[in-house]
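>>> My questions are about this predicted structure, shown below with the sequence.
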Amino acid sequence: MFGTVYRGTLDDGTLVAVKRAEKRLDDTQLGVEFQSEIKTLGRVEHFNLVKFYGCLDCDGERIVVIEHVPNGTLREHLEGFYGSHLDLTARLDIAIDVAHAVTYLHTYTDHPIIHRDIKSSNILLTETLRAKVADFGFARFGTGDTGVTHISTQVRGTAGYLDPEYLKTYQLTEKSDVYSFGVLLVELVSGRRPIETKREHKERITAKWVCNEEVHGRERYRNIGSKPLSDSCNQSGFGKDTGTLSTMPCSDKTTAAEHEKVRRNSMEYKEGFLGAVVL
């Protein structure tokens, strides 16, 4: 939705990111996404969510002013754009930060919020590698305690992260974010993108490939990760937890990237599980 992002400074010296929306022919949909962004950001406040400062919607200009997060996206760091790759400790901390953010959206806001686009390029990193979830253009309010089990809505999101049941039935629930988070965990451990079309057919969908029985087990799993992550597993003292983190998206006990939403645990459960890995 946003084409250009500028860096600015408020009167008090606070650095901000000024996001200017593209001008497109399908302006109606752009307007919907813009309103979703500002309505959601205006309702939330959490350290692991980008902070909202203000917006403008006037004479065809749509601008959002948010916190400036200076260290790029998680995807850029996984690609090595910033020189060194993230070690296992940093990846685990990032996973916990994202879990905190999504749990807050689902559980601790006035009304549950479904992000609908949890992915590595929407995770911004601070200079100390703390994660902040951004981009609420596809966000929707959940059902809350109304007794309604889902929202029927047109599919929005990013290929590779989309909940298969949501894609098939158009029924959106908080478990759709849980699936996307599971894919993100696989991405954090393997370093791969969710879809890699240049690989052989059985390896193109990373989450499916990782959760396949052929790559289950700690030693086999280490071999699928990027080399810098494999090195960090040997050196960081996290050896005993590597298997726990890596198999979390696929295991029967802590399912996240499971195709059937009834088998996925809540984000609150994921948050607690990741915290236990650190302990």
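Happy to help now that I have it.
>>> CA only for contacts and neighbour counts going forward, please
OK.
>>> Spatially, what comes nearest to the spatially most central residue of the chain if we skip its sequence neighbours?
By Cα atoms, centre = their mean, the mean C-alpha position of the chain lies nearest to I118, the distance being 3.0 Å. Nearest non-adjacent residue to I118, counting by Cα to Cα, 6 or more residues apart in numbering: S180, 5.7 Å away.
>>> is it true that the one you found touches S120?
No - judged on Cα atoms under 8 Å, S180 makes no contact with S120 at a distance of 10.0 Å.
>>> how about the strands in the protein?
2-9, 15-21, 52-58, 61-67, 113-114, 123-125, 131-133, 140-141, 151-152, 171-172 (DSSP state E).
>>> contact partners of the second one?
Among residues not part of strand 15-21, those counted as contacts by Cα atoms under 8 Å, 6 or more residues apart in numbering are 1-10, 61-69.
>>> hmm, which of those are the buried ones?
M1, F2, G8, R62, I63, V64, V65, I66, E67, H68, V69 (16 or more other Cα atoms under 10 Å).
>>> With distance to Y108 added, can I get those in JSON lines?
Converted to JSON lines, the buried ones among the contacts of strand 15-21 look like this (distance: Cα to Cα, whole Å):
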{"residue": "M1", "distance to Y108": "27"}
{"residue": "F2", "distance to Y108": "28"}
{"residue": "G8", "distance to Y108": "31"}
{"residue": "R62", "distance to Y108": "29"}
{"residue": "I63", "distance to Y108": "28"}
{"residue": "V64", "distance to Y108": "24"}
{"residue": "V65", "distance to Y108": "24"}
{"residue": "I66", "distance to Y108": "21"}
{"residue": "E67", "distance to Y108": "21"}
{"residue": "H68", "distance to Y108": "24"}
{"residue": "V69", "distance to Y108": "24"}
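>>> Included below, for side-by-side comparison, is a second structure:
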Amino acid sequence: MDLPIRKFSFHLLAWLHRSRRRRLSFIKRYAYKDIKKATDGFHRIVYSTSHGAAYKAKFRDGGIVLVKEITEINQEKEEFYRKVQLLGRLHHRHLLALRGFSFGHKRLLVFDNVENGSLKEHLNDPLRTPLNWRTRLQIAAGVVAALEYLLLFNDPPIYHVSINSSNIMLDENFNAKLSDIGVLTSAGDSEAMPHTSCSKDCMNQECSNLIYQLGVLILELVTGQSSENGDADLVQWIQESRFRNSIHNMIDPDLGNTYDNRELRSLLAVAKLCIASRGKPTFSVLQIFRYFQKKVEIPQ
């Protein structure tokens, strides 16, 4: 190899090494005191699990964001930074984008705006304007699109996801945004709450659990009922052989007669398939997604 080329290669490798060592150059670091004030002393809880809580934060400039507390035991500083970098590289219109982080008294992740709060609030709060049928279809489609991106278009598909109405946020246009996304550590541990991970050919227990969560979410969108205290009733209903005869008794009263009957039955067919996949998956993740896209045509 010629000397000039060897010198160029040496300097290029050195530059790449320095670039990889730079931490979080594209992600903002927030002061802990600013986040504490914006969350009203961490009292504006959106949802909470045994692994931490998520808070609604409002800053002086009027911006509203979601702040997630990471309480993983023995979480090293460098490992936390690595996770922040990985999450910061995810870009999809149905994922809540990572804005920044804070590492101090608490390890915090700061995500994008949540103007319309969580899906759960809109389904369960009688003071909220009910979601119309078109919006519910779009929310279901948005969740599927986000999962497709995370599981099929990331190499390797190491991202962990939890799906429920509490951690699906809605932006100003009521677009669904998944907020509970984690990544595997080098040791194989997970940062996320109840989770699964899989590839497009995955048909194991972990992937079937994820598809099951999607099915339960669809049932929540259709019925307006919460699965917070267990989803047994909703699941039992759709597993009944004569469930089709009771569809109109189960649909959310807030929808009135505004829904399309064909679209409703198609959406429930997807939910039924997702629920049936738990414990004995017979379809891959890719097949489930394609089935949804075939059965559910989102109105423009």
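Structure's in. What do you need? All of these numbers come straight from a predicted model, not from anything done at the bench.
>>> ok now do the aligned partner of the residue nearest to I118 of structure 1 in structure 2, which residues does it touch?
The equivalent of S180 of structure 1 in structure 2 is Q213 (alignment by TM-score structural alignment). Each residue near Q213 of structure 2 by Cα under 8 Å, 6+ apart is listed here: S162, I163, N164.
>>> Which of the residues you listed are still contacts in structure 1?
Retained in structure 1 (both residues aligned by TM-score structural alignment, their matches' Cα atoms under 8 Å) from those: S162, I163, N164.
>>> Reformat those residues as TSV; add distance to D34 of structure 2.
Output for those, formatted as TSV (distance: Cα to Cα, whole Å):
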residue	distance to D34 of structure 2
S162	28
I163	29
N164	29
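>>> what comes into contact with stretch 288-300 of structure 2?
By Cα under 8 Å, 6+ apart, the list of residues contacting stretch 288-300 of structure 2 reads R134, L137, Q138, A141, V144, E148, E263, S266, L267, V270, C274.
>>> How much space separates the residue mapped onto the second one from structure 1 from T109 of structure 1?
Read it as L137 of structure 2. Here L137 of structure 2 is matched to L92 in structure 1, going by TM-score structural alignment. Going from L92 of structure 1 to T109 of structure 1 by Cα to Cα, to the nearest Å gives 25 Å.
>>> Between those two, tell me which one has more neighbours.
Counting neighbours by other Cα atoms under 10 Å for L92 of structure 1 and for T109 shows that L92 has the greater number, 20 against 13.
>>> Of all pairs in the buried ones among the contacts of strand 15-21 of structure 1, which one is the farthest apart?
The largest separation in those, counting by Cα to Cα, is between R62 and V69 at 20.6 Å.
>>> ok so, going back, what's the closest of the strands of structure 1 to P228 of structure 1?
Per Cα to Cα, nearest to P228 of structure 1 of the strands of structure 1: strand 123-125, 18.9 Å.
>>> against structure 2, where does the closest one fall?
Under TM-score structural alignment, the match for strand 123-125 of structure 1 is residues 168-170.
>>> pretty sure A134 of structure 1 contacts N122?
Yes - at 5.3 Å, A134 of structure 1 counts as touching N122 under the criterion of Cα under 8 Å.
>>> Let me see the ranges of the helices in the stretch 1-150 of structure 1.
Using DSSP state H, counting those that start in this stretch, the helices of the stretch 1-150 of structure 1 run over 27-41, 74-78, 88-103.
>>> With respect to burial, which of these scores highest?
Comparing the helices of the stretch 1-150 of structure 1 by mean neighbour count (mean count of other Cα atoms under 10 Å), helix 88-103 comes out on top with a mean of 22.
>>> Please compute how far that helix lies from its chain's middle.
10 Å (Cα atoms, centre = their mean, to the nearest Å).
>>> Superposed on structure 2, what's the mean shift for it?
Mean deviation of helix 88-103 of structure 1 relative to structure 2 after superposition (mean Cα distance after the TM-score superposition for structure 1): 0.7 Å.
>>> Return the list of helices and strands in contact with that helix.
Using 3 or more Cα pairs under 8 Å, 6 or more residues apart in numbering; DSSP states H and E, the elements in contact with helix 88-103 of structure 1 are strand 131-133, helix 174-190, helix 227-235, helix 267-278.
>>> Show residues contacting the shortest one.
When contacts are defined by Cα under 8 Å, 6+ apart, strand 131-133 of structure 1 is touched by residues 47-50, 94, 97-98, 101, 118, 122-126.
>>> For S152 of structure 1, state which of those is nearest.
Closest approach between the contacts of strand 131-133 of structure 1 and S152 of structure 1, by Cα to Cα: I118, at 19.2 Å.
>>> Verify the contact between the closest one and F181 for me.
Yes - the pair I118 of structure 1 / F181 is scored as a contact, 6.5 Å apart, by Cα under 8 Å.
>>> mind checking how far R140 of structure 1 is from Y104 of structure 1?
Relative to Y104 of structure 1, and taking Cα to Cα, R140 of structure 1 is found at 14 Å.
>>> And I224 of structure 1, what's its match in structure 2?
I224 of structure 1 maps onto M250 in structure 2 when the alignment is built from TM-score structural alignment.
>>> so what's its match up against?
So M250 of structure 2 contacts T223 (Cα under 8 Å, 6+ apart).
>>> and if you look at V222 of structure 2?
Per Cα under 8 Å, 6+ apart, neighbours of V222 of structure 2: R136, I251, D252, L264.
>>> Structure 1: which residue goes with that one?
So, by TM-score structural alignment, V222 of structure 2 is matched to V189.
>>> Can you tell me how far that match is from E45 of structure 1?
Distance, V189 of structure 1 to E45 of structure 1, using Cα to Cα: 29 Å.
>>> What of E213 of structure 1?
Using Cα to Cα, E213 of structure 1 is found at 41 Å from E45 of structure 1.
>>> Neighbour count for those two, which is higher?
The residue with more neighbours, out of E213 of structure 1 and E45, is E45; 16 against 10, by other Cα under 10 Å.
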